[in-house]
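Undergrad: Compute the structure for the input listed below.
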Amino acid sequence: MNLQQRIDLLKRLGEYILSTDNQWAAAKEKAFRENGWFTPAFIELSANSIANAYLNPAALLAWATQYGIPAENAHPKNVGIVMAGNIPLVGFHDFLSVFLSGHRQTIKPSSKDEVLIRHLVEQLHGWEPATQALIGLQPMLKGCDAYIATGSNNSARYFDYYFAKFPHIIRRNRTSVAILDGNETVEELALLADDVYQYFGLGCRNVTQLYVPQDYDFVPLLETFRKYTELADHHKYKNNYDYQLAILILNKQYYMTNGSIILHENGSPFSPISQLHYTFYKDEQATAASLLENADIQCVVGKKWLPFGQAQQPGLTDYADGVDTMEFLMSL
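TA: You can find the predicted model right below:
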């Protein structure tokens, strides 16, 4: 398949994702049954974001042109992809990058997020048999020429060992933070709520810590965050909320809550599910500078940084961990 054929096929895939096709609806329903964190609303959010931001043919062509992807890949390699499973279709960008570049790929999907990616790959196989030689799914990766693996800090150590002799990208735990100045509007706080609550806070682009001035008033924020009150009715999320609340009460630690999220002063950017850490700053610019250099931080949200509400809407060149996936693929 040449580049234009691949772009045309990706365009068709985007249209399929946005459709009401019965098979696609059944796949999304199955994904929810197999993973309770993948609610229908969050599956739709992720799928629609992918279709609109990633699978626009003009954007794909511009992306390919930016990296000089040739019409034909004369020396395709087999790239093994170990996908994460924290949010629906979280590994789609890696799949897309390899497919557009003209390399072959062997995917090891996460057991938590296998249904959706498998269904979409099978659709491609059905539409265009040539993709069967380009895209495969396997429970174990062997014999690949290069690897892209995403996981926890613990699993990354194993990836480093197993893939050391091959070109590779290894991704570890990351999270995102927001810097507030205390003058945010209700509309901005509502968008910040999206950055915090979407996907139950399980994504590396979810805001899990706030940096606020010394005299910050949390009441407007907690009130605005009530737009996600329904998450407190989700049994998995509620179990985490009850557990974290009990820990703070038993340890007689100060906290604030609106019934769906717990605010707790903590210097760590990594907060448990249902909890949002906050810390006070004295110098906003110095705080921002340190965060932008922190390897644990995926993105910084705020008036002077990534706009509120945009954390979970990455574009084609918003690469995970700041590592340029396409540049890596073109170097193989």
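
Undergrad: going forward, measure contacts and count neighbours with C-alpha atoms only.
TA: OK.

Undergrad: a strand runs through residue 177, doesn't it?
TA: Yes. Residue 177: assigned to a strand according to DSSP: H, G, I helix; E, B strand; the rest coil.

Undergrad: Return the distance of it relative to residue 191.
TA: 14 Å (Cα to Cα, to the nearest Å).

Undergrad: neighbour-wise, which of these two wins?
TA: Between residue 177 and residue 191, residue 177 has the larger neighbour count (other Cα atoms under 10 Å), namely 27 against 18.

Undergrad: let's see this one next to it:
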Amino acid sequence: MALGERINAFVQLGNFLKQFATQVPQANSDVAFNELFFDGMKHQLKLTQEHNGWFTKEYLCFAIGNWANALQKESLERWTAKYNLENTTSKKVAIVMAGNIPLVGFHDFLSVLIAGHSVLVKQSSNDKHLLPYLSKYLEYVAPSFKGKITFTDEKLTDFDAVIATGSNNTARYFEYYFKDKPNIIRKNRNSVAILTGNETAAQLEALSDDIFTYFGLGCRSVSKLFVPKGYDFQDFFGGMYNKSDIMNNAKYANNYDYNKAVYLMSLFDVLENGFLMIKEDTQYASPIATVFYEYYDDVDSLQAKLKADSEHIQCIVADIGMKNEIAFGQTQQPQLHDYADGVDTLQFLSTLS
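TA: Model prediction:
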């Protein structure tokens, strides 16, 4: 199958997904095979919500909407243009997926197939319903994909390369187990925000999207703030206020209550507003309903620190003219070329032989 055919198949998938980007799905009669897949997709979304309480309808719609927007012909062509993907020698690439947010492994899945390879997927039990169903849709719009997409719950065997995502502990296992195969091994990462005290109210409100989307469970979720000494958190909390209804989610509320109790019993100094706690801490990964913060002396020394700690950081939200900084409110809407851990997945896949 030529690259153009593969792109067109994902464009059609994007059109299909667009129908489910709102809380009430909107059927479009122009979408191919809707009579076979539309109602089934609604059922898969229902199963997904029932199976994982973190995957709310709101965040399922958000994730699906992001992918519907990304799977546009122009975007896919621009993304793939700089790689040699026309005459790829097809290999079988295994993907070990995380399950922290909906469709978190879709970018790897897309990358393997768009590069002309076959894919062997081992999903997380936390996110197991949507991708197999979307794969069936892909096989209908592009029959050449049949036989190129396999899902397994068993031990991975018979593959040529692997992309595996997990915790720092599982990454050590992956590095040993997959040491004889070309691989990309991803570890824990978190995102940070640099505040100066000069942020506008709109920027701080946008930051609340970076913090609370997917309940803070994604690697692109801001879990750590860097603030100047003497920073007044009043404006920060004001920017967070629009997310107060997050406490209506029982799983989030339970985590908030539990972590607050732990902090109180441990006599930690914590600031909180009834749905978010902030705690001074040098670590990057914070518990649910908590954001860590750390003071900095000057921007130059902070940038040096962040560069030294780059293997722990996915995104840096800031408005200080820093290279690769991300605007407030934009971490959860990555582009196709925004590779996890900064590793160019398509470059890796294009050089397999």
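
Undergrad: Report how many residues lie close to residue 234 of the first structure.
TA: As a burial measure, residue 234 of the first structure scores 13 neighbours (other Cα under 10 Å).

Undergrad: what lines up against it once you look at the second structure?
TA: The equivalent of residue 234 of the first structure in the second structure is residue 249 (alignment by TM-score structural alignment).

Undergrad: now the strands for the stretch 151-300 of the first structure?
TA: Using DSSP state E, counting those that start in this stretch, the strands of the stretch 151-300 of the first structure run over residues 168-171, 175-179, 207-213, 256-257, 262-265, 275-281, 297-301.

Undergrad: Output those strands in TSV; the columns should cover distance to residue 311 of the first structure.
TA: Below are the strands of the stretch 151-300 of the first structure laid out as TSV (distance: least, Cα to Cα, whole Å):
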stretch	distance to residue 311 of the first structure
strand 168-171	18
strand 175-179	8
strand 207-213	8
strand 256-257	23
strand 262-265	20
strand 275-281	16
strand 297-301	7
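
Undergrad: Quick one: closest of the ones you listed to residue 161 of the first structure.
TA: Of all these, strand 168-171 sits nearest to residue 161 of the first structure, with 10.7 Å by Cα to Cα.

Undergrad: In the second structure, which residue range corresponds to that closest one?
TA: Taking TM-score structural alignment, strand 168-171 of the first structure hits residues 183-186 over in the second structure.

Undergrad: Contacts for the matching stretch next, please.
TA: Applying Cα atoms under 8 Å, 6 or more residues apart in numbering, the contact partners of stretch 183-186 of the second structure are 161-167, 171, 174-175, 340-341, 343.

Undergrad: so which of those residues comes closest to residue 303 of the second structure?
TA: residue 341 (17.9 Å).

Undergrad: how about the nearest residue to that closest one once chain neighbours are set aside, what does it touch?
TA: Once flanking residues are discounted, residue 341 of the second structure sits nearest to residue 314: 6.1 Å by Cα to Cα, 6 or more residues apart in numbering. By Cα under 8 Å, 6+ apart, the residues touching residue 314 of the second structure are 189, 190, 191, 219, 220, 340, 341, 342.

Undergrad: Map residue 314 of the second structure onto the first structure.
TA: Under the alignment (TM-score structural alignment), residue 314 of the second structure pairs with residue 298 of the first structure.

Undergrad: what do you get for residue 209 of the second structure?
TA: Using TM-score structural alignment, the partner of residue 209 of the second structure in the first structure is residue 194.

Undergrad: In three-state terms, label the residue nearest to that match when sequence neighbours are not counted for me.
TA: Take residue 194 of the first structure and drop its neighbours on the chain: the residue closest to it by Cα to Cα, 6+ apart is residue 309, 5.7 Å away. What three-state DSSP gives for residue 309 of the first structure is coil.

Undergrad: next SSE after the longest helix along the second structure?
TA: Identified as the longest helix of the second structure according to DSSP state H is helix 34-51. Where DSSP states H and E defines the elements, the next helix or strand beyond helix 34-51 of the second structure is helix 57-70.

Undergrad: which helices and strands sit right next to that next one?
TA: Counting contacts by 3 or more Cα pairs under 8 Å, 6 or more residues apart in numbering; DSSP states H and E, helix 57-70 of the second structure packs against helix 3-18.

Undergrad: Quick check: the helix it packs on compared with the first structure, mean distance?
TA: Compared with the first structure after fitting, helix 3-18 of the second structure deviates on average by 0.6 Å (mean Cα distance after the TM-score superposition for the first structure).

Undergrad: got the angle for that helix vs helix 57-70?
TA: Angle, helix 3-18 of the second structure to helix 57-70, by axes from the mean of the first three to the mean of the last three Cα atoms, to 10 degrees: 150 degrees.

Undergrad: buried stuff in helix 3-18 of the second structure?
TA: Buried residues in helix 3-18 of the second structure, counted by 16 or more other Cα atoms under 10 Å: 3, 6-18.

Undergrad: so can I have JSON lines of those showing distance to residue 100 of the second structure?
TA: What follows is the buried residues of helix 3-18 of the second structure, written out as JSON lines (distance: Cα to Cα, whole Å):
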{"residue": "3", "distance to residue 100 of the second structure": "31"}
{"residue": "6", "distance to residue 100 of the second structure": "28"}
{"residue": "7", "distance to residue 100 of the second structure": "27"}
{"residue": "8", "distance to residue 100 of the second structure": "29"}
{"residue": "9", "distance to residue 100 of the second structure": "27"}
{"residue": "10", "distance to residue 100 of the second structure": "24"}
{"residue": "11", "distance to residue 100 of the second structure": "26"}
{"residue": "12", "distance to residue 100 of the second structure": "26"}
{"residue": "13", "distance to residue 100 of the second structure": "23"}
{"residue": "14", "distance to residue 100 of the second structure": "22"}
{"residue": "15", "distance to residue 100 of the second structure": "25"}
{"residue": "16", "distance to residue 100 of the second structure": "24"}
{"residue": "17", "distance to residue 100 of the second structure": "20"}
{"residue": "18", "distance to residue 100 of the second structure": "22"}
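
Undergrad: That concludes my questions; thank you for your assistance.
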